[in-house]
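In: Got a predicted structure here, sequence first:
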Amino acid sequence: MRLDDLEDSQHVEDSRGRGLIGGRSIGIGTIAIALVAMYFGVDPNLVLNLAQQGQPAVQTSAPPADSNDPNVKFVSKVLWSTEQVWQTIFTAAGQQYSAPNLEIFGGATQTACGQGQAAMGPFYCPADQKVYIDLSFYQELQQRFKAPGDFAQAYVIAHEVGHHVQNLLGISQKVQQARQQAGSEAAANAYSVKLELQADCYAGVWAHHANQQFRILQDGDIEEALRAATAIGDDTLQKQARGYAVPDSFTHGSAEQRVLWFKTGLQSGSVNDCNTFKKSV
């Protein structure tokens, strides 16, 4: 991924010096449930504390982060590129884009949606309009999910910013209402899947325009993103965890769906092509 023309975002916070840790390891099913709960404004501790038998988090004292940390610089530049792309798209539509802050944390952190933990992966909290990421996730992406590469890492950030775009457009609020009115857990999960797939499509829209504006793409970059989308598909994760997949329990979409919607946004660059709520795959 080419970063030469990207600047540093002014919306990155590094709270690793005041992180929270605690509790026992938790299963992937619990993590998925907690992540969905957090996105919709429910305190994930209601899920995580049960899984950890109520073991409390404790405050830690970590050394201050290095302001020249290359990982922080990378995140900052990618976030800046999302700001430029979405500002342009919103302006063209006669709307105003308000960029999210991004907090880099270590272990755990307090958010307006409850306590976030590294085990949950990167996430977006609509209550404070912030993206959260523990950079250890990138090691997990490379080692556990076998999806290395800087563009794979950028895709993850762009996906979470996609949730912010949904929040600004009022889409996430409508989905929350629909989930609450759904007649079954499977129906509620289906709405979550459509929301996540749209965020994947928005990540593709970002890649399309960022490459037009800043020539970010290099050979192999798209393949990196597609590998990442495949690796974190619900069916892939469930098969790794228990040997089989249960589609009715999907909350983020299958590997095939995630790849398809990212490619849809990438190819067209149009937000209008990302209406996952009207299309099926």
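Out: Great, that's in hand. No experiment lies behind these values; they were computed from the predicted model shown. Numbers count the residues shown, from 1 in each chain.
In: use CA for all of it now, contacts and neighbours both
Out: Noted.
In: Might one say that Asp8 is in contact with Pro70?
Out: No. Taking contacts as Cα atoms under 8 Å, Asp8 lies outside contact range of Pro70: 11.7 Å.
In: Which one of those two is surrounded by more residues?
Out: The neighbour count for Asp8 versus Pro70, taken as other Cα atoms under 10 Å, is higher for Asp8 (16 against 10).
In: secondary structure class for that one?
Out: Secondary structure assignment for Asp8 (DSSP: H, G, I helix; E, B strand; the rest coil): coil.
In: what's it in contact with, if anything?
Out: Residues near Asp8 by Cα atoms under 8 Å, 6 or more residues apart in numbering: Lys73, Ser76, Lys77, Leu79, Trp80.
In: did I read that right, the last one in a helix?
Out: Yes. Inclusion of Trp80 in a helix is indicated when three-state DSSP is applied.
In: ok so, going back, most neighbours of all the contacts of Asp8, which one?
Out: Most neighbours among the contacts of Asp8, by other Cα under 10 Å: Leu79, with 27 neighbours.
In: which residue packs closest to it, ignoring adjacent ones?
Out: Excluding the flanking residues, the one nearest Leu79 by Cα to Cα, 6 or more residues apart in numbering is Ser9, at 6.1 Å.
In: hold the first one in mind and look at this next one:
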Amino acid sequence: MTFQGSGPLNTGGVSAGGGGGGGGRIAMGGGLGLVVTIVALLFGVNPGDIMGGADTSSGQQATGDQAALQQHIDECTVELANSDDVCRLVATKNSLNQVWPKLMNGYTDADMTIFSGGIDTGCGAASSAMGPFYCPADQTAYFDPSFFSELKRMGGSDGPLAQMYVVAHEYGHHVENLTGVLAKGQRMGNDGSVRIELQADCLAGVWANHADDGPDAMLAPLTDDQIATVIQSAKAIGDDTIQGANSNPEGWTHGSAKQRVRWFTTGYESGDPKRCDTFATDDL
């Protein structure tokens, strides 16, 4: 068990999207497509210009799929969050919204859209092939639950806390958007992108530190084995893992496996968002 307690989850701000065939799952090339397209979204580029776009037509089948997914979301409970990927996404949002208002003055929640196929966003047309992403234009985090199988294929873990780390990372981008760091990084090219991503890893670690605090915490006390699944996933999505050990660091956009593990661990061990200032150091 990861979540403790019982009863319905708060599904406010969570909606179903996409459905139907969409743009299809584009081959990710070992995850490189994920890196390219997320950067496109962060830097305000229409990802359709890079990946060929997505058919976001809302035909009868797509409408039916979306309605079924919305019903699934609306029926999520704490108990289901321990076995169901969609409900785990919703529950993680609940936990994040429990933790971040205590850590950050002026924190406002980001919406969540759970989708499959293709979808229109404030940052342009997107497809499931892009993996999870946060769009600052509409302050919404987007997730296709099928990504977790892709993450496992890439060498990561599809364990509950590893999945929640992915969600917490995207909400870390929301925190960066609220503080202005996201815009700052966007002006700095690849170096800024790496610092943005590593800071989001660190902020995910901060959340994990606090997510099991107190009698009303949604998460049961975290174990070393659960943290190990996060470390496994962070390593799997390092630029050197995805692009190869001999790839040029100047072309990296997310940071190395070692850097991603380091910054998540910094956040998790300290529980202090101030320790996540990746823009204040030359030693990433």
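Out: In hand now; what should we look at? Quantities reported herein were computed from a predicted structural model and do not represent experimental measurements.
In: Quantify their similarity with the TM-score.
Out: Once superposed, the chains reach a TM-score of 0.85 (TM-score structural alignment, normalised by the length of structure 1), with 260 aligned residues with a Cα RMSD of 2.2 Å.
In: picking up where we left off before, my guess is the residue nearest to Leu79 of structure 1 contacts Ser76. True?
Out: Yes. Taking Cα under 8 Å as the contact criterion, Ser9 of structure 1 and Ser76 are neighbours in contact, 5.0 Å apart.
In: ranges for the strands of the stretch 101-250 of structure 2?
Out: All strands of the stretch 101-250 of structure 2, identified by DSSP state E, counting those that start in this stretch, fall at 111-121, 124-127, 133-135, 140-143.
In: In structure 1, what range does the last one match?
Out: Alignment note (TM-score structural alignment): strand 140-143 of structure 2 is matched to residues 130-133 of structure 1.
In: Kindly report the same for the first one.
Out: Counting by TM-score structural alignment, strand 111-121 of structure 2 lines up with residues 101-111 of structure 1.
In: before we move on, back to that, quick one: the strands of the stretch 101-250 of structure 2 as JSON lines, columns for distance to Val99 of structure 2 and mean neighbour count too.
Out: Listed next are the strands of the stretch 101-250 of structure 2 as JSON lines, based on distance: least, Cα to Cα, whole Å; neighbours: other Cα atoms under 10 Å:
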{"stretch": "strand 111-121", "distance to Val99 of structure 2": "16", "mean neighbour count": "23"}
{"stretch": "strand 124-127", "distance to Val99 of structure 2": "29", "mean neighbour count": "25"}
{"stretch": "strand 133-135", "distance to Val99 of structure 2": "19", "mean neighbour count": "25"}
{"stretch": "strand 140-143", "distance to Val99 of structure 2": "17", "mean neighbour count": "25"}
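In: got the contacts of Asp8 of structure 1 as CSV, with distance to Cys113 of structure 1 columns?
Out: Compiled in CSV, these are given as follows (distance: Cα to Cα, whole Å):
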residue, distance to Cys113 of structure 1
Lys73, 26
Ser76, 23
Lys77, 26
Leu79, 21
Trp80, 24
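In: how far apart are stretch 257-265 of structure 1 and its match in structure 2?
Out: Comparison of stretch 257-265 of structure 1 with structure 2 after fitting gives an average deviation of 0.2 Å (mean Cα distance after the TM-score superposition for structure 1).
In: Would you mind finding the match for Arg88 of structure 1 in structure 2?
Out: For residue 88 of structure 1 the amino acid is Thr, not Arg. Counting by TM-score structural alignment, Thr88 of structure 1 corresponds to Lys102 in structure 2.
In: Same check on Asp150 of structure 1?
Out: Aligned against structure 2 by TM-score structural alignment, Asp150 of structure 1 finds its counterpart in Pro160.
In: Quick check: its match touching Thr2?
Out: Yes. Using Cα under 8 Å, Pro160 of structure 2 is in contact with Thr2, at 7.2 Å.
In: between those two, who's got more neighbours?
Out: Pro160 (22 against 19).
In: Next one: the match of Asp150 of structure 1 relative to Gln61 of structure 2, how far apart?
Out: Separation of Pro160 of structure 2 from Gln61 of structure 2 (Cα to Cα, to the nearest Å): 30 Å.
In: Likewise for Asp120 of structure 2?
Out: Asp120 of structure 2 is 17 Å from Gln61 of structure 2, where distance means Cα to Cα.
In: now the helices: where do they sit in the stretch 151-281 of structure 1?
Out: Ranges of helices in the stretch 151-281 of structure 1, per DSSP state H, counting those that start in this stretch, are 171-181, 185-214, 221-231, 234-242, 255-268.
In: and what of the stretch 1-150 of structure 1?
Out: 28-39, 45-51, 70-92, 136-143, 150-168.
In: Name the stretch among the ones you listed that sits most buried.
Out: helix 150-168 (a mean of 23; mean count of other Cα atoms under 10 Å).
In: That one packs against which elements?
Out: Secondary-structure packing of helix 150-168 of structure 1 (3 or more Cα pairs under 8 Å, 6 or more residues apart in numbering; DSSP states H and E): helix 70-92, strand 123-125, strand 130-133, helix 171-181, helix 185-214, helix 221-231.
In: Taking helix 255-268 as reference, get the angle to that helix.
Out: Relative orientation of helix 150-168 of structure 1 versus helix 255-268 (axes from the mean of the first three to the mean of the last three Cα atoms, to 10 degrees): 80 degrees.
In: which residues does the residue lying closest to Ile26 of structure 2 once chain neighbours are set aside contact?
Out: Of all residues not flanking Ile26 of structure 2 in the chain, Ala129 sits nearest, at 5.4 Å (Cα to Cα, 6+ apart). Applying Cα under 8 Å, 6+ apart, we find Ala129 of structure 2 in contact with Gly24, Arg25, Ile26, Ala27, Met28, Gly33, Leu34.
In: tell me which of the residues you listed is nearest to Gly106 of structure 2?
Out: Nearest to Gly106 of structure 2 among those, counting by Cα to Cα, is Leu34 at 31.2 Å.
In: Looks like that closest one contacts Met130 (just checking).
Out: Yes. At 4.9 Å, Leu34 of structure 2 and Met130 qualify as touching, with contact defined as Cα under 8 Å.
In: Arg195 of structure 2: which of the strands of the stretch 101-250 of structure 2 is closest?
Out: Comparing the strands of the stretch 101-250 of structure 2 under Cα to Cα, the one sitting nearest is strand 133-135, at 15.8 Å.
In: Give me the mean deviation of that closest one from structure 1.
Out: Aligned to structure 1 and superposed, strand 133-135 of structure 2 gives a mean residue distance of 0.2 Å (mean Cα distance after the TM-score superposition for structure 1).
In: What helices and strands are in contact with that strand?
Out: Contacts defined by 3+ Cα pairs under 8 Å, 6+ apart place strand 133-135 of structure 2 against helix 32-42, strand 140-143, helix 160-179.
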